[in-house]
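Student: Fold the following.
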Amino acid sequence: MNLVSMPDGRVINLDHLTYAERTGEYVVLHFTGGGDAGSGSIIRLKQSEGARRVWAYLAEKRTATIGPAS
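Tutor: Okay, the predicted model is just below:
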């Protein structure tokens, strides 16, 4: 598992991260999964230490797919 701890105490599993984007002062993370509809979930982070941890993780995973799955 690829877990990232946030400054507010949340722990986020980045294994199911499909898309990350910067919007203004936030980083928006989109994940697969969810209920029966498979809609997934979205987490908004203020661009702070937590967002820097996510971007550092993505930089290490140079093969990360950003965009629609093929």
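Student: rest of the way, CA atoms for contacts and neighbours
Tutor: Will do.
Student: ok, and the closest non-adjacent residue to the residue nearest in space to the middle of the chain?
Tutor: With distances taken as CA atoms, centre = their mean, the residue of the chain nearest its centroid is residue 29 (3.7 Å). Spatially, and ignoring its direct neighbours in sequence, residue 29 is nearest to residue 20 (4.6 Å; CA to CA, 6 or more residues apart in numbering).
Student: Let's see this one next, to set against the first:
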Amino acid sequence: MNLLSLPDGRIVNLEHLTYAERMGEYLVLHFSGGGASEGGTGSVVRLKQGEGARRVWTYLAGKC
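Tutor: Okay, the predicted model is just below:
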């Protein structure tokens, strides 16, 4: 598991990250939700550019 602690105290699992995009001063993370049988629709988290965003980019660079 690749867990990331966000500045507001939330913890996200980067294994469920489907894509990330830069929007101005924010990094927007899109996560897959539960399967269709669970009614999951995914979630979106916005991070202000900074340490949390750098950790996400480092994780993504390692996956490529």
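Student: Counterpart of the residue nearest to residue 29 of the first structure over in the second structure?
Tutor: With TM-score structural alignment as the matching criterion, the partner of residue 20 of the first structure in the second structure is residue 20.
Student: Surely that match and residue 32 touch.
Tutor: No - with contacts counted by CA atoms under 8 Å, residue 20 of the second structure stays clear of residue 32, the gap being 11.8 Å.
Student: who has more neighbours, these two?
Tutor: A side-by-side neighbour count of residue 20 of the second structure and residue 32, using other CA atoms under 10 Å, places residue 20 first with 18 against 15.
Student: what's the spacing between the more buried one and residue 43 of the second structure?
Tutor: Per CA to CA, to the nearest Å, residue 20 of the second structure is found 12 Å from residue 43 of the second structure.
Student: anything in contact with each of the two?
Tutor: residue 30 (CA atoms under 8 Å, 6 or more residues apart in numbering).
Student: so how many other residues sit close to residue 3 of the first structure?
Tutor: Counted with other CA under 10 Å, the neighbours of residue 3 of the first structure add up to 12.
Student: pretty sure residue 20 of the first structure is touching residue 42, no?
Tutor: No - checked against CA under 8 Å, the pair residue 20 of the first structure and residue 42 is beyond contact range at 9.6 Å.
Student: hey, what's in contact with both of these two?
Tutor: Common neighbours of residue 20 of the first structure and residue 42, using CA under 8 Å, 6+ apart, are 28-30.
Student: of these, closest to residue 58 of the first structure?
Tutor: Compare each of those with residue 58 of the first structure using CA to CA and the shortest gap goes to residue 29, at 11.6 Å.
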